[in-house]
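*Asks:* Structure for the following, please:
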Amino acid sequence: MPRAVHRKQRADAPAGFFACEAAGLRWLAAAGGARVVEVLDVGEHHLDLVRLDPVAPTAAAAHAFGAALARTHDAGARAFGAPPDGWSGDAWFGPLDQPLTMTTGEHATWGAFLATERLDPVAATLRDRGLTTPADDAAFARLADALRDGRWDDDEPPARVHGDLWQGNVVWTADGATLVDPAAHGGHRESDLAMLALFGLPHLDAVLDGYRGAHPLRRGWQHRVGLHQLYPVAVHAVLFGSGYVEHTRRLLHAAAER
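*Replies:* Purely as a prediction, here's the structure:
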């Protein structure tokens, strides 16, 4: 029996938009960890995926998802900021109707990657749109300097991260949690976990228990959640304004003052 198809489409999608997403999905699936929606076909203006049938999440499924996500991360990437295999060039982050360009690169450290490919560009966009104050701009600069100086670097190699892992991109099915809509790249494992916490994933404690059972987290990871959430919240401020601007400001100054 043919499988039901879910088609994502946009007639004026940026060139390569759907090919990039397809490459990310296949790269994540190749890790053999968390389930990933299957790609059936990709074209310039569409992406066909196997249609998923959602069910209510359970603590047991969440625990299994946590362990599987750790295995995905452990599959690694060639560098911090590197795009998924099968794609070269910049990528995108955000909703289908208004994605922001997400630059790629190959960095030896996570801090340099975060400063150069994420915080510097989004800080410039916020400033250009009049959404930051001079104090905010100075805080972004201080934080970027601290990141490049290695304040938060560790011995973790680049992880194979989903990159946009909020709860809406985790679909619970009868087979377990399935990942959709990635912004996949080589990053830090804590970034995906921070995204899961950002908008309240169901059974998050069980996910974290399963994850730590497969790959223990570094001491103090809870205190770095805000740093990892800064970029996605700042993108929300660019796209939607409103309370996300103040949320960005709180995360920014808390990180810059540490």
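*Asks:* contacts and neighbour counts: CA atoms only from here.
*Replies:* OK.
*Asks:* separation between the residue positioned nearest the centre of the chain and residue 58?
*Replies:* Nearest to the geometric centre of the chain sits residue 163, at 1.7 Å (C-alpha atoms, centre = their mean). When distance is defined by C-alpha to C-alpha, to the nearest Å, residue 163 is 24 Å away from residue 58.
*Asks:* please give me the structure for this one as well, since I'd like to look at both together:
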Amino acid sequence: MCAADGGEGRRRDPVKGTMAERLTVLLGRRVRRAVRAQRSHDWDISYAEAEDGTRLFVKSLPRNAGPSAVLTSEARGLEWLGHAFGSPVLEPLAWDDRILVLPWVEERDPSPHAAERLGRRLAGLHLTGADHFGAPWPGFVGPLPADNTPSRTWPVFYAEQRLRPCLRRAVDQGGLTPVDGRTVEKVVDRVAQLAGEPEPPARIHGDLWNGNVLWRGKDAVLVDPAAHGGHREADLAMLTLFGLPHLERVRDAYNEMAPLAAGWRSRVALHQLYPLLVHVCLFGAAYRTTALEAARAALRG
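*Replies:* Predicted coordinates for the structure are as follows:
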């Protein structure tokens, strides 16, 4: 596997052979079967089983796909997040530039106890911190590129490396009109005034919607990150955006370990604007109204 500090992973020819054969080489142990289950964005999802009965979850680029750093970026982000003490992130078992292998998670119903534990572990992850805003690898949110060039200032990073490129794409693709774009541009231009007191870079998941939280009964684990050094309020705002079971329990437990700064509620919409723009880029005008509502709420503070 490739370490988050830039070490090289096991490099094999990833396209030859069946998926089970490719996984056997990558893992260094026999995988007796692998079944392709679905397509998600630009990659395939498969379920596999090792000879000892261990179940695996596999993301892979299609055989005819060109080079992409998307799975490499995810793997490096998972390992980097996993370096935090008590991290709630599911770490990869193996990966190369076309395949990412994760442990299979047997999901259970969410419980208040698991939610409280998740809140504490998420606080610990954030408090581990980062060297800067951004990350030392190419970023992606889903299949979309995200500029991870290191920055010392969060308002500049968020405005110029998250909001503005995503806004440009949303307008170019027709998900937002030019008039809509000018509304969002007002937020981009005022991020420094809307951001609250400066905080050091946190080690954040970066794509923390409900679907990326897997409940296991006693706890929960996080998957599919867009990991980078960012603002910790972003993860909590995204949990709020798409809903999470026992969200108040998560937030209360989080606040016991890492109290949120004064005025955090007034900044929720500011942090939700980026994932909503991402959804406009991916799914079109269906998210236009929600994105514009978030922009206007962010401006009201």
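*Asks:* TM value for the aligned chains?
*Replies:* Here the TM-score for the pair of chains, by TM-score structural alignment, normalised by the length of the first structure, is 0.90; 248 aligned residues with a C-alpha RMSD of 1.7 Å.
*Asks:* Map the residue nearest to the centre of the first structure onto the second structure.
*Replies:* Matched to the second structure by TM-score structural alignment, residue 163 of the first structure sits across from residue 206.
*Asks:* and if you look at residue 197 of the first structure?
*Replies:* So residue 197 of the first structure corresponds to residue 240, using TM-score structural alignment.
*Asks:* Isn't its match up against residue 247?
*Replies:* Yes: between residue 240 of the second structure and residue 247 there is a contact at 7.5 Å, judged by C-alpha atoms under 8 Å.
*Asks:* returning to what we had before: give me the spatial nearest neighbour of the match of residue 163 of the first structure, chain neighbours excluded.
*Replies:* residue 226 (4.7 Å; C-alpha to C-alpha, 6 or more residues apart in numbering).
*Asks:* before we move on, what SS does that neighbour have?
*Replies:* coil (DSSP: H, G, I helix; E, B strand; the rest coil).
*Asks:* ok, it touching residue 212?
*Replies:* No: counting by C-alpha under 8 Å, residue 226 of the second structure does not reach residue 212; the two are 10.9 Å apart.
*Asks:* And the two? Which one has more around it.
*Replies:* residue 226 (22 against 16; other C-alpha atoms under 10 Å).
*Asks:* how much space between the more buried one and residue 140 of the second structure?
*Replies:* For residue 226 of the second structure, the distance to residue 140 of the second structure equals 6 Å [C-alpha to C-alpha].
*Asks:* Mutual contacts of the two, please.
*Replies:* The contact sets of residue 226 of the second structure and residue 140 overlap at residue 74 (C-alpha atoms under 8 Å, 6 or more residues apart in numbering).
*Asks:* rewinding a little: give the contact list for the match of residue 197 of the first structure.
*Replies:* residue 247.
*Asks:* Surely it is within a helix?
*Replies:* Yes: note on residue 240 of the second structure: a helix contains this position according to three-state DSSP.
*Asks:* That one and residue 233 of the second structure: what is the separation?
*Replies:* Relative to residue 233 of the second structure, and taking C-alpha to C-alpha, residue 240 of the second structure is found at 11 Å.
*Asks:* With residue 209 of the second structure instead?
*Replies:* Residue 209 of the second structure is 13 Å from residue 233 of the second structure, by C-alpha to C-alpha.
*Asks:* Over to residue 171 of the second structure?
*Replies:* From residue 171 of the second structure to residue 233 of the second structure the distance is 26 Å (C-alpha to C-alpha).
*Asks:* can you check residue 198 of the second structure too?
*Replies:* For residue 198 of the second structure, the distance to residue 233 of the second structure - C-alpha to C-alpha - is 12 Å.
*Asks:* any idea how far residue 189 of the second structure is from residue 130 of the second structure?
*Replies:* 25 Å.
*Asks:* Give me the more crowded residue out of these two.
*Replies:* When residue 130 of the second structure and residue 189 are compared for neighbours, residue 130 comes out ahead with 18 against 15, by other C-alpha under 10 Å.
*Asks:* Just give me the match in the first structure for the more buried one.
*Replies:* Match for residue 130 of the second structure (TM-score structural alignment): residue 77.
*Asks:* before we move on, what about residue 275 of the second structure?
*Replies:* Aligned partner of residue 275 of the second structure by TM-score structural alignment: residue 232.
*Asks:* For that match, what is the enclosing helix or strand?
*Replies:* helix 225-240 (DSSP states H and E).
*Asks:* how about the strands in the first structure?
*Replies:* For the first structure, the strands defined by DSSP state E occupy 5-9, 35-36, 39-43, 46-50, 91-93, 100-102, 159-161, 170-173, 176-179, 185-187.
*Asks:* how about the fourth one, aligned to which bit of the second structure?
*Replies:* Read it as strand 46-50 of the first structure. Counting by TM-score structural alignment, strand 46-50 of the first structure corresponds to residues 99-103.
*Asks:* residues in contact with the matching stretch?
*Replies:* With C-alpha under 8 Å, 6+ apart as the criterion, stretch 99-103 of the second structure contacts 14, 55-61, 71-72, 75, 90-95.
*Asks:* Comparing it with the first structure, how large is the average distance?
*Replies:* Stretch 99-103 of the second structure, aligned to the first structure and superposed, deviates on average by 0.7 Å (mean C-alpha distance after the TM-score superposition for the first structure).
*Asks:* contacting residues for the residue nearest to residue 206 of the second structure?
*Replies:* 74, 77, 139-142, 205-207.
*Asks:* Show me what it lines up with in the first structure.
*Replies:* With TM-score structural alignment as the criterion, residue 226 of the second structure matches residue 183.
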